[in-house]
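Novice: pasting a predicted model and its sequence here:
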Amino acid sequence: MTEDPRTGAARPEHQVRIGQGPRNRRELMVKVLWIGVWLIFLSSPVKDLVSGRHTTGATAGGAIGLAAFVTAYLTLVFRNIGRPWSPRVVVSLLAVLVVLAPLLTYTLGAAWIGLFVYLSVACGATLPVRAAFAAIPAATVAMYLVGLRWHEKPDETLLLVPLIGFAMVGVGQLISTTVELRKARATVAELAANEERLRLARDLHDLLGHSLSLITLKSELAGRMLPGHPEKAAQQVADIEQVSRQALVDVREAVTGYRRPRIAVEIAGTQVALTAAGVTAEVPAEPDLAGVAEEAESALAWALREAVTNVVRHSGADRCAVRLERRQTLDGPVLELSVEDNGSGGSGKGPGNGLTGLTERLEKAGGTLEAGRVKHGFRLVARVPTAPSGDVGSGA
């Protein structure tokens, strides 16, 4: 992770998300380039092959061996990131590297000693920690012994091979931790949703249990009174109507409170959604909602949810900044929500149903919505009125 100089927020590198495979062709190319750039250590074997110092048979054999080595290495390391190979495939590919690295170096010369670097990387990236801690020193010792065959003392490579191997062990542990963190985050989200369902079930039970019991009791009373006391039965029916109407009001309030989004909850969800999508998220802290009506807060929360959904699904952005600020306008004080990304802004065919619905929702709350492309991406601004600062404390 590095720091974005414009926002100061933590910014992931432009490689594929840690612990996950590429989602599109661009991420696939980035991943290929990132792995391929480390093939620079193969320059010495390639120069040795084209130098003409070997016989035709040795040159052909070396070329075939090098091609097999690189194929096995790339297949092993590239595919083992995200969704790993089975242990049997990993061992088979590692066996190819273990055989070819010392064989090619021993038979063709010291220029091939860099193959042990790739052997060490493969061991660190694919083997379990305990096995890697044994295999990497073994690869280092093998490189040293083969180097003696050519009277070579590979001082720098002797240090590089274990260091880069153990570094890959650390990277592997980071990937495993990240994958586990994603699973834990998904579990927490599921538990939160289940808890909210249980809350709604409890609320509906508490609201309807007493009302329905009372309606049942009064219905029975009305049925018994109807033949001889129609006036009293009519009173019981009137009571039933009143209880039913009140129960309906209580259920509507409970469901409305359940469905109404909150800014604080949506901000937390924004951080999770953008991070999971590989987008750098800059989100505000706990918002100050003094003087903001519930309907206005709900409208802003819907606007934030829709904007973040568009960023994740349509924009192709890798950075998104969310800001929530109080401003003074000609129409009075407002709470302004701004969501800006560096993506393409979608299809560009005009506002969709989501933005149209947001505009209508904000207008009902007395607010406004602005959305459109800016110089470096797309920006959505939603505003809702707030009470003047002097009226907040007085309850105006």
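Specialist: Alright, I've got the coordinates.

Novice: rest of the way, CA atoms for contacts and neighbours
Specialist: Will do.

Novice: now the helices: where do they sit in the stretch 51-200 of the chain?
Specialist: Under the criterion DSSP state H, counting those that start in this stretch, helices of the stretch 51-200 of the chain are mapped to 56-80, 87-108, 115-126, 129-149, 155-225.

Novice: what angle do the longest one and helix 115-126 make?
Specialist: Following axes from the mean of the first three to the mean of the last three C-alpha atoms, to 10 degrees, one obtains 20 degrees for the angle between helix 155-225 and helix 115-126.

Novice: what is helix 155-225 packed up against?
Specialist: Contacts defined by 3 or more C-alpha pairs under 8 Å, 6 or more residues apart in numbering; DSSP states H and E place helix 155-225 against helix 115-126, helix 129-149, helix 230-259.

Novice: can I get those helices in CSV with distance to residue 201 and mean neighbour count?
Specialist: Listed next are those as CSV, based on distance: least, C-alpha to C-alpha, whole Å; neighbours: other C-alpha atoms under 10 Å:
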stretch, distance to residue 201, mean neighbour count
helix 115-126, 48, 26
helix 129-149, 47, 18
helix 230-259, 10, 15
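
Novice: and of those helices, who's closest to residue 387?
Specialist: helix 230-259 (22.3 Å; C-alpha to C-alpha).

Novice: which helices and strands does that closest one pack with?
Specialist: Using 3+ C-alpha pairs under 8 Å, 6+ apart, helix 230-259 is in contact with helix 155-225.

Novice: so what's the gap between the helix it packs on and the chain middle?
Specialist: Relative to its chain's centre, helix 155-225 lies at 16 Å (C-alpha atoms, centre = their mean, to the nearest Å).

Novice: stretch 287-302 too?
Specialist: 27 Å.

Novice: quick one: contacts for the residue nearest to the spatial centre of the chain?
Specialist: Compute the mean C-alpha point of the chain, and by C-alpha atoms, centre = their mean the closest residue is residue 276, 0.6 Å away. Residues in contact with residue 276 (C-alpha atoms under 8 Å, 6 or more residues apart in numbering) are residue 182.

Novice: got another, please set it beside the one above:
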Amino acid sequence: MQTPAPARHPDHTGEDGPDGRWTTYPGAPVDTKRQLLVKLAWTSVWALYLAYPVQDLTTGQHTPAASVAGAVALAVFLAAYLSLVVIRNRPGLPQPTRYLPLGLMAAIAVTTSYALGESWLTLFTYTSVCAAIVLPGRFGFLGVLASTGLFAVVGLTSHADAETLIAIGLPCVLAGLAMLGMQRLVATMRELREARAAVAHLAASEERLRLARDLHDLLGHSLSLIAIKSELTGRLMDAGKAEDARTQVADIEQVARQSLADVRSAVSGFRRPTLPVELAAARTALAASQIELDADPRLAEDRPGLGAEESGVLAWALREAVTNVVRHGAGATRCAVHLDETWEEDGRYAVLEIVDNGPGPGKSGAGNGLSGLSERLELVGGRLQTGPANRGKGFRLRATVPLRPGPSGQ
């Protein structure tokens, strides 16, 4: 479920705030009151099946006192049903508190079914579903069976007809079992997200270790050489050998400059994004926003003629475009990413194109993100094009960088 987002702007600025887009999905933690209200609203949709008890109250077959008591019981039942959403998102509450609404729902279902008739047997379906949600582990399955068994006992002892028992009994057990499956799916999704986060953390740690090793290898020998030559320079100066000392100082300067260049190269390689990494990050970000990714498989392959600098700039373009889709593509459901080649008058170019089916660019001009991306592309001889996608719907970002000639000059 996606909430309405601000009008599409062709760039992103700032962090996600209370007015930004956010997405809820099954099992997603609730962080704000707004998210809690959305979950309550979606849960309230299933209250439509309470139409049978409501209809029973409006037929006039009960006394006024019984009708009032039934309406109060139904209101309490609905409040207990919705309170489970709040309780499930308050992990600090004691365990008994979590089970009180479920027990209250079961008691109301039994009492009203005996007192008001077979139309109220529908309440057992809600009890079965809530038992599957609230009770932990295998107790959820036992709760579904217990709710269904209680329904059968009450239905038979209250002399409900066979058609009603079948029409309500099947949803009672099947809805409970379906919710158990959903709970398993949610738990699996949560474990996958945690595993993905752990893998990303390990990858970042490994990259930091690689950088530390590279810096040690680059600077260890150079600094040792500088220390030795500095000591030798001091001895030569003490001995009055100025020319020899000047030669050693020149060597120290050369070693220091080379070390500085090596460090800059190592850090630059550490910070430069790559297309496969950015594609994986894009897939995660878009999936979290419930946006389908249509990605060109060639993005993960090495492309002849595409240098490291040009590839890094295209990776920046992919990151910027996906960030725009996630933050400003209100209503977007699909994002296509394709890498191709084109021939122009001055040579061969690689073209990265990202298109979504959102509302398209707004009336505002390009922000800092797209301006910075345009500058990066210009530094490598590329260019940036942005605008509406096909038929004026969606947003298109097209980044072009030159391909280097091959060994044969092609």
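Specialist: Perfect, thanks for sending it. None of the values given here were measured: they were computed from a predicted structure.

Novice: TM between them?
Specialist: Superposed pair, TM-score by TM-score structural alignment, normalised by the length of the first structure: 0.88. Supporting alignment: 380 aligned residues with a C-alpha RMSD of 2.5 Å.

Novice: for residue 197 of the first structure, what are its contacts?
Specialist: No contacts exist for residue 197 of the first structure under C-alpha under 8 Å, 6+ apart.

Novice: just give me the neighbour total for the corresponding residue of the second structure for residue 368 of the first structure.
Specialist: Counting by TM-score structural alignment, residue 368 of the first structure lines up with residue 383 in the second structure. The number of residues packed near residue 383 of the second structure is 18, by other C-alpha atoms under 10 Å.

Novice: surely residue 383 of the second structure touches residue 400?
Specialist: Yes. At 5.4 Å, residue 383 of the second structure counts as touching residue 400 under the criterion of C-alpha atoms under 8 Å.

Novice: shared neighbours, these two?
Specialist: With C-alpha under 8 Å, 6+ apart as the test, residue 383 of the second structure and residue 400 both reach residue 377.

Novice: now the aligned residue in the second structure for residue 104 of the first structure, nearest residue through space, not along the chain?
Specialist: Aligned by TM-score structural alignment, residue 104 of the first structure pairs with residue 112 of the second structure. Using C-alpha to C-alpha, 6 or more residues apart in numbering and skipping residues adjacent in sequence, the residue nearest residue 112 of the second structure is residue 120, 6.2 Å away.

Novice: over to residue 82 of the first structure?
Specialist: Distances taken as C-alpha to C-alpha, 6+ apart place residue 20 nearest to residue 82 of the first structure, at 4.4 Å, with adjacent residues excluded.

Novice: can you give me the neighbour number for the equivalent of that neighbour over in the second structure?
Specialist: By TM-score structural alignment, residue 20 of the first structure lines up with residue 28 in the second structure. Using other C-alpha under 10 Å, residue 28 of the second structure has 13 other residues around it.

Novice: ok, the one 10 residues further on next?
Specialist: Using other C-alpha under 10 Å, the number of residues around residue 38 of the second structure comes to 16.

Novice: just residue 232 of the second structure next, same as before
Specialist: Residues near residue 232 of the second structure, counting by other C-alpha under 10 Å: 16.

Novice: just checking, residue 313 of the second structure touches residue 377?
Specialist: Yes. At 6.4 Å, residue 313 of the second structure counts as touching residue 377 under the criterion of C-alpha under 8 Å.

Novice: those two: who's more crowded?
Specialist: Using other C-alpha under 10 Å as the criterion, residue 313 of the second structure and residue 377 rank with residue 313 on top: 26 against 23.

Novice: next, the angle helix 242-271 makes with the helix or strand hosting that one.
Specialist: Per DSSP states H and E, residue 313 of the second structure falls inside helix 308-328. Angle of helix 308-328 of the second structure versus helix 242-271, following the same axes, to 10 degrees, is 40 degrees.

Novice: centre of the chain to helix 308-328 of the second structure, how far?
Specialist: Using C-alpha atoms, centre = their mean, the offset of helix 308-328 of the second structure from its chain centre is 17 Å.

Novice: mean deviation of that helix from the first structure?
Specialist: Compared with the first structure after fitting, helix 308-328 of the second structure deviates on average by 1.5 Å (mean C-alpha distance after the TM-score superposition for the first structure).

Novice: which of the residues in that helix are buried?
Specialist: Of all the residues in helix 308-328 of the second structure, those buried under the rule 16 or more other C-alpha atoms under 10 Å are 309-328.

Novice: the stretch 301-410 of the second structure: helices as residue ranges?
Specialist: 308-328, 368-379.

Novice: which bit of the first structure covers the helix holding residue 313 of the second structure?
Specialist: Residues 294-314 of the first structure are where helix 308-328 of the second structure lands when matched by TM-score structural alignment.

Novice: contacts for the matching stretch?
Specialist: Contacts of stretch 294-314 of the first structure with the rest of the structure, by C-alpha under 8 Å, 6+ apart, involve 260-263, 266-267, 270, 273-274, 277, 279, 289, 317, 320, 337, 339, 341, 343, 345-347, 354-355, 358, 361-362, 365-367, 380, 382-385.

Novice: please apply the same query to stretch 197-207 of the second structure.
Specialist: Residues outside stretch 197-207 of the second structure that contact it (C-alpha under 8 Å, 6+ apart): residue 270.

Novice: one more time with 10 Å
Specialist: 191-196, 208-213, 270, 281 (C-alpha atoms under 10 Å, 6 or more residues apart in numbering).

Novice: biggest separation within the residues you listed, which pair?
Specialist: 191 and 213 (32.5 Å).

Novice: the aligned partner of residue 293 of the second structure in the first structure and residue 234 of the first structure, how far apart?
Specialist: When the first structure is aligned by TM-score structural alignment, residue 293 of the second structure is paired with residue 281. Applying C-alpha to C-alpha, to the nearest Å, the value for residue 281 of the first structure to residue 234 of the first structure is 63 Å.

Novice: the second structure: which residue goes with residue 185 of the first structure?
Specialist: For residue 185 of the first structure, the aligned position in the second structure is residue 196, judged by TM-score structural alignment.

Novice: with residue 90 of the first structure instead?
Specialist: Match for residue 90 of the first structure (TM-score structural alignment): residue 98.

Novice: what's near enough to touch the residue mapped onto residue 399 of the second structure from the first structure?
Specialist: With TM-score structural alignment defining the correspondence, residue 399 of the second structure maps onto residue 382 in the first structure. Applying C-alpha under 10 Å, 6+ apart, we find residue 382 of the first structure in contact with 299-301, 303-304, 324, 334-339, 358-359, 362, 367-371.
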